[in-house]
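> okay, here's the prediction I keep looking at, along with the sequence it came from:
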Amino acid sequence: MSLAKSFFILLFILHIGNIYPAIAGNYNSVRYEVHIVSALPNDDIPLWYHCASKDDEFGTHMLKVGEEFHFRFIQNLWESTLFFCHFWWGEKQNAFDVFSNSLTKLCSKSSLRTCYWKVQSDGFYAGPKLDQLNLMHGW
């Protein structure tokens, strides 16, 4: 390989190395926050949940009426970030994705993109605010 060709390859690699952090830096400015709120009728039957992703394990926990669980993250470069939860309420249970690229339309459009899930006796509601929710899943 000629010296000139090697020099241009080196310049190209250095150029890519310099612009990649700028691209990644701009991309990482969008943050998401997912809230899961218990709006069940009473605490006689506890709401249990287990949420996780490929990289994060939140464990199994209980929510009382009016309590919430929330977490923040930055969606990956490939927009394949996925969080799922399994819910139990007495004999009822359901499991589904609470965040994926296809669900971003349910989130607010502010600098911190907030997504709400509200658990009620008839199912699971989602939207950008607690007063802007749609039924997404039944029990």
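In hand now; what should we look at?
> can we go C-alpha only for contacts and neighbour counts from here?
Noted.
> what about the strands in this structure?
Assigned by DSSP state E, the chain shows strands spanning 31-38, 47-53, 57-63, 68-73, 83-89, 92-99, 112-120, 123-127, 134-137.
> quick one, the third one and strand 68-73 angle?
Read it as strand 57-63. Relative orientation of strand 57-63 and strand 68-73, computed by axes from the mean of the first three to the mean of the last three Cα atoms, to 10 degrees: 160 degrees.
> buried ones in strand 57-63, by neighbour count?
Residues of strand 57-63 classed as buried: 62, 63 (neighbour count, 16 or more other Cα atoms under 10 Å).
> show me what it is packed up against.
With contacts taken as 3 or more Cα pairs under 8 Å, 6 or more residues apart in numbering; DSSP states H and E, strand 57-63 sits against strand 47-53.
> second one coming, line it up with the first:
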Amino acid sequence: MGTQFRWSFMHVVAMALIVLSLSHSSVMVSGVYYKKIQVMLINMLEPGKNLHVHCKSKDDDLGDHVIGYYQNYTWSFHDNLFDTTLFWCGMDWTGTGGSTVNGSFEIYHAKRDLNRCSSYCTWAILKAGLYSFNRATGEWEYFFGWPIVISKGAGMKP
């Protein structure tokens, strides 16, 4: 009986170690335990304005993307075992007069978004800032403003 208890305990410990190591090495493996999350960014700046985005997490770099007006960029992933998944995106666009507007934003943070977004986090990108749809309340929420504006040719004389 004592040998059987040790054997079961050893199996539990071994399985726990395997799950922990896999949850840190691959978001897809951890998805076996948690639901799939989808993030959508919608360019609602104004007609003719493209939005440049570069999104990444600790484990994944999604690369550069250009989103046309009223178009979207969508990706999906599985939250990790400890609900610590975090994606952030650098974004920029050319404002009126040629100025560059840019910022970097936490687009998905598991502890903040699991209940607020459920399985779908939708972001509307406007000139006024970034709005996120709260599925729990059914409302759009203002989340982030554009922090930096760099004028084209700033400091240069014609």
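In hand now; what should we look at? Just so you know, these numbers come straight off a predicted model, no measurement behind them.
> ok, back up a step: and the strands of the first structure, which is most packed in?
Comparing these on average neighbours per residue, with mean count of other Cα atoms under 10 Å, the densest one is strand 112-120 at a mean of 22.
> okay, the angle between it and strand 47-53?
Using the same axes, to 10 degrees: strand 112-120 of the first structure against strand 47-53 is 150 degrees.
> give me the residues contacting strand 112-120 of the first structure.
In this structure, residues lying in contact with strand 112-120 of the first structure by Cα atoms under 8 Å, 6 or more residues apart in numbering are 30-41, 98, 104, 106-108, 124-130, 133.
> ok, stretch 87-97 of the first structure next?
With contacts defined as Cα under 8 Å, 6+ apart, stretch 87-97 of the first structure is touched by 45, 46, 47, 48, 49, 50, 82, 83, 84, 85, 86, 139.
> count of residues packed around the aligned partner of the second one in the second structure?
In the second structure, the residue equivalent to residue 46 of the first structure is residue 50, according to TM-score structural alignment. Per other Cα atoms under 10 Å, the neighbour tally for residue 50 of the second structure reads 21.
> so what's residue 50 of the second structure up against?
Residue 50 of the second structure sits in contact with 43, 66, 67, 68, 69, 93, 94, where contact means Cα under 8 Å, 6+ apart.
> which ones are touching residue 8 of the first structure?
Residue 8 of the first structure sits next to no residue when contact means Cα under 8 Å, 6+ apart.
> if I look at the residue nearest the centre of the first structure, how far off is residue 80 of the first structure?
Centroid-nearest residue in the first structure, with Cα atoms, centre = their mean: residue 99, separated by 4.0 Å. Separation of residue 99 of the first structure from residue 80 of the first structure (Cα to Cα, to the nearest Å): 10 Å.
> also residue 47 of the first structure?
28 Å.
> picking that back up, which two among the contacts of stretch 87-97 of the first structure are spaced furthest apart?
By the measure Cα to Cα, 45 and 82 form the most distant pair in the contacts of stretch 87-97 of the first structure, at 28.7 Å.
> quick one on the thing from earlier: overlap between the contacts of residue 50 of the second structure and the first structure?
Contacts conserved in the first structure for those, counting by both residues aligned by TM-score structural alignment, their matches' Cα atoms under 8 Å: 66, 67, 68, 93, 94.
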